[in-house]
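Novice: predicted structure and sequence below. I'll ask about it afterward.
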Amino acid sequence: MSVTAVTSRVAEIQGVLSQLGAPRAPGSALAAGSFRTAMDGALATALAPAGAPAAAASPGGARVVAEAEKYLGVPYVWGGTDPANGLDCSGLVQLVYRNLGIDLPRVSRDQAQAGRPVASLAEAQPGDLLAFNSPVSHIAIYVGDGKMIEAPRPGLSVRVTEVSGDLTAIRRVLPESAPTVSGRASAPVSAVPYADLFNRAAATYGVDAGLLAAIAKQESGYRPDAVSPVGAQGLMQLMPATARGLGVSDSFDPAQAVDGAARLVRDLLDRFGRTDLALAAYNAGPGAVLRYGGIPPYPETQNYVRSVLATVGGTP
C-alpha cells in the first residue's frame, strides 16, 4: 500500500479516536482489550498489499441499498472487512460495492474521490457515497429521505441513521442513466407469452421489456422447458453455473428465469454500454467480447445479435 494510503488510514484512526470521547449509551463502551485488537487489525490492514482491481459493473441505487441492508447489525470493528467478524465504515462500503461488481479503494479518504461529485444532499440519490470530516475519516451510503447506512464507531453496529455531522463530499459511483435499446425508454410488452414477467423485470432492473422478450424468443421460442445441446436451460436458456451465480435455483421456473436474465442483461449493459455488445456477451460470454474488442467473429453470435435486434426493432 502506498504512503498516501497509509496516511489516509492514520487519518481515519484519528477520526475514530476523536469520536471515542463523544457520549454513548450505557453499556456501549468498547473494552480496552477489544479496542487494542481492533487497532492492531487496522494497522495490519493498512500495511497489507492491495489486491487486483475487479472488473466494474454498475448496478442501480436500489440494489446498492439492498446489498448494504444485508449487513445491518454487524458490529463495528476497526479495520474490519469480513462481516463474520465485523466491519468498519470503509470496509462496509467497499464490501457492498465489490459484491455488485464495482471495485473501490480501501480507505474512506480515497473512496471519497471515486466517481463524480454531487453538489448537495438535495441532489443525492440512493447508493451515493457520503464522506465526513476534513480530512475524510468516515464514509456512508445514502439510502434516500435524508438517511444513510453506516458502520459508525466502536461499540455500535451497522445501522440506518439520519445524515448528520460534518458532511464534506458526496460522490456518485453509479451511472447517471441506464442505457436502453435505441436510447428510448422501456415500454411494456403485451402480445407475447410471459409479458407480465418481462414488464415486471423491466421495471425492477431498468431493462427494455421488449429486449427481454426478444431474447426469450431467440433463446427458447418462449418454451420454459427448453434445454440446449450444451445444457442451457429454460425460457432464458441460462447455463447452470450462470443461474447459480444469479441466485436462480430453478431455471425452468419462468419467473426466476426472467428475473435472473434481466439482472444479467442489466449488468452486461452497464459493463459494455451498448445493446449489441451486451447481447453478444449473453450469447458468447463477456470474455469473448473483451477478447475480440467487440462482437466475436462467431457466426452463431453474429446471427444471434442481428436477430434479437431485428425482433426488438432496436440498434446498439
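Specialist: Nice, thanks for sending it over.

Novice: from now on I want contacts and neighbour counts done on CA atoms only, so please keep to that.
Specialist: Fine.

Novice: how near is the nearest residue to V6 once chain neighbours are set aside to T7?
Specialist: Nearest non-adjacent residue to V6, counting by Cα to Cα, 6 or more residues apart in numbering: A46, 5.7 Å away. Here the criterion is Cα to Cα, to the nearest Å. By it, A46 lies 9 Å from T7.

Novice: which parts of this structure are strands?
Specialist: 81-82, 86-87, 116-117, 129-132, 138-144, 147-150, 159-162, 167-172 (DSSP state E).

Novice: hold the first one in mind and look at this next one:
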Amino acid sequence: MSVAAVTSRVAEIQGVLAQLGAGRATGSSGAAFRTSLDGALAATATATAATSGAAAGSSPGGARVVAEAEKYLGVPYVWGGTDPDSGLDCSGLVQLVYRNLGIDLPRVSRDQAQAGRPVASLAEAQPGDLLAFNSPVSHIAIYAGDGMMIEAPRPGLAVRLTAVDGDLTAIRRVLPESAPGVAGRASTQVSSVPYADLFNRAAATYGVDATLLSAIARQESGYRPGAVSPAGAQGLMQLMPATARGLGVTDSFDPAQAVDGAARLVRDLLDRFGRTDLALAAYNAGPGAVLRYDGIPPYPETQNYVRSVLAMVGGDL
C-alpha cells in the first residue's frame, strides 16, 4: 500500500473516531423512510440528456447509480469493508457501486474525492455525484437527489439514506458529460394532437417516442396545461412539485418546460427499468413502488394507467 493510501486510511480512522461522539442525524425509518427513498429515486431524474441514464452497454446515469447504491441499504458498516456480505465502509460502498456499473474508482475516500470533475455547490449537484466530507477527506457518500445521500456512516450503523449533513468539502461528478445513445434515437412523431411540436422536439432530443409522451399528457391532464390533481400534481404532464424541482422545471404550468422535464424523466425510467410498462408504472406510482413489487404495483390506479397509455400507443413500444 502506498504512503498516500496509508495516510488516507489514517484520516478515515480519525474521522470515524470524531464522529462516534457527535454522530450524524439518523435516517428515516418505516413509512417515513420509504417516502424519503421514493422521493430520492424520483429526484434522480435531475440528470439532463447529457448525464441521463443510458441503455444497457452504455454509460450509466444518476438513476442507475442511486438504484445500485440502494441495493446495499441495511448492510452493516465495517471499517475497511469491501464485501457486502460482511460489511462495507464509506469508500468501499462507493467503489463497489461504481464498479458494478463499469466505472473504476480509487479505494479510499480521499482519492475518490479527486476523481471526475468538481461541482461548485450542493445546489448544482446531481444524483450519482460523490459527496466528500472533512479536511482531509475522511468520509464519502453518493448523492441521491433532493438533499439526500446514501452512505455507510460509521461503526454501529448500516448503509442508509439520510439527509446531507456534516462538513461537506467537495462534490465530484464521475459520470461522463454525455452518455452514448441518448439523443438521436429513432422515434415516431405526432402531428394532430395539442403541443405536437413540443412532443416531437423532446422525442428528437431524448429519444423518447413522441406518441408515448403525447399519450402520457392525454392520460395525465387531457392536454390541459393548467390541470392540478387532488394530490398536487401540476400542469400538462402532472409533475409533482418535488419531482419538478429535481428535474429543474421551474414552472410546471409552462407546457414547454413540462414536456421537456417529463421527457427526461421518462427517458431515465425507460433506461432504468428497460420496459415501457414498468417505466409508465414508475411515472405514475414512483420508482420505489416498482422496485418494491418487482414489477407493476398492485394498485388499481397504476394498473389502469399503464393499460390506458399503452392502448393509446398501440402497446408495442
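Specialist: Perfect, I can see it now. What you are looking at is a predicted structure, and each value in this text was computed from that prediction instead of being measured.

Novice: give me the TM-score for this pair.
Specialist: The TM-score (TM-score structural alignment, normalised by the length of structure 1) is 0.49; 173 aligned residues with a Cα RMSD of 3.3 Å.

Novice: of A46 and T7 of structure 1, who's got more company?
Specialist: Higher neighbour count among A46 of structure 1 and T7: A46, with 22 against 14, using other Cα atoms under 10 Å.

Novice: against D110 of structure 1, how distant is that one?
Specialist: 13 Å.

Novice: what's the overlap in contacts for the two?
Specialist: Between them, A46 of structure 1 and D110 share these contacting residues under Cα atoms under 8 Å, 6 or more residues apart in numbering: A5.

Novice: tally up the residues packed near A310 of structure 1, please.
Specialist: Neighbours of A310 of structure 1 under the rule other Cα under 10 Å: 12.

Novice: surely A144 of structure 2 is in a helix?
Specialist: No. Counting by DSSP: H, G, I helix; E, B strand; the rest coil, A144 of structure 2 is not part of a helix but strand.

Novice: so it is in contact with L41, correct?
Specialist: Yes. Look at A144 of structure 2 against L41 with Cα atoms under 8 Å: they come within range, at 7.0 Å.

Novice: of those two, who's got more company?
Specialist: Comparing A144 of structure 2 with L41 by other Cα under 10 Å, the one with more neighbours is A144, at 34 against 24.

Novice: any idea how far the more buried one is from I150 of structure 2?
Specialist: Here A144 of structure 2 is placed at a distance of 6 Å from I150 of structure 2 (Cα to Cα).

Novice: ok, Y293 of structure 2 next?
Specialist: For Y293 of structure 2, the distance to I150 of structure 2 (Cα to Cα) stands at 22 Å.

Novice: and S36 of structure 2, by the same measure?
Specialist: 12 Å.

Novice: what sits in contact with each of those two?
Specialist: Shared contacts of S36 of structure 2 and I150 (Cα under 8 Å, 6+ apart): none.

Novice: more crowded one of the two?
Specialist: Just comparing S36 of structure 2 and I150: by other Cα under 10 Å the higher neighbour count belongs to I150, 31 against 20.

Novice: where's the closest residue to that one other than its chain neighbours, which helix or strand?
Specialist: Nearest non-adjacent residue to I150 of structure 2, counting by Cα to Cα, 6+ apart: L161, 4.5 Å away. According to DSSP states H and E, L161 of structure 2 maps onto strand 160-163.

Novice: which strands or helices does that strand pack on?
Specialist: Here strand 160-163 of structure 2 touches strand 148-151, going by 3 or more Cα pairs under 8 Å, 6 or more residues apart in numbering; DSSP states H and E.

Novice: what lies in contact with the strand it packs on?
Specialist: 40, 66, 69-70, 90, 93, 140-144, 159-164.

Novice: how far away is the residue nearest to R171 of structure 1 when sequence neighbours are not counted from A42 of structure 1?
Specialist: Closest residue in space to R171 of structure 1, ignoring its immediate chain neighbours: P117 at 4.7 Å, by Cα to Cα, 6+ apart. Distance, P117 of structure 1 to A42 of structure 1, by Cα to Cα: 28 Å.
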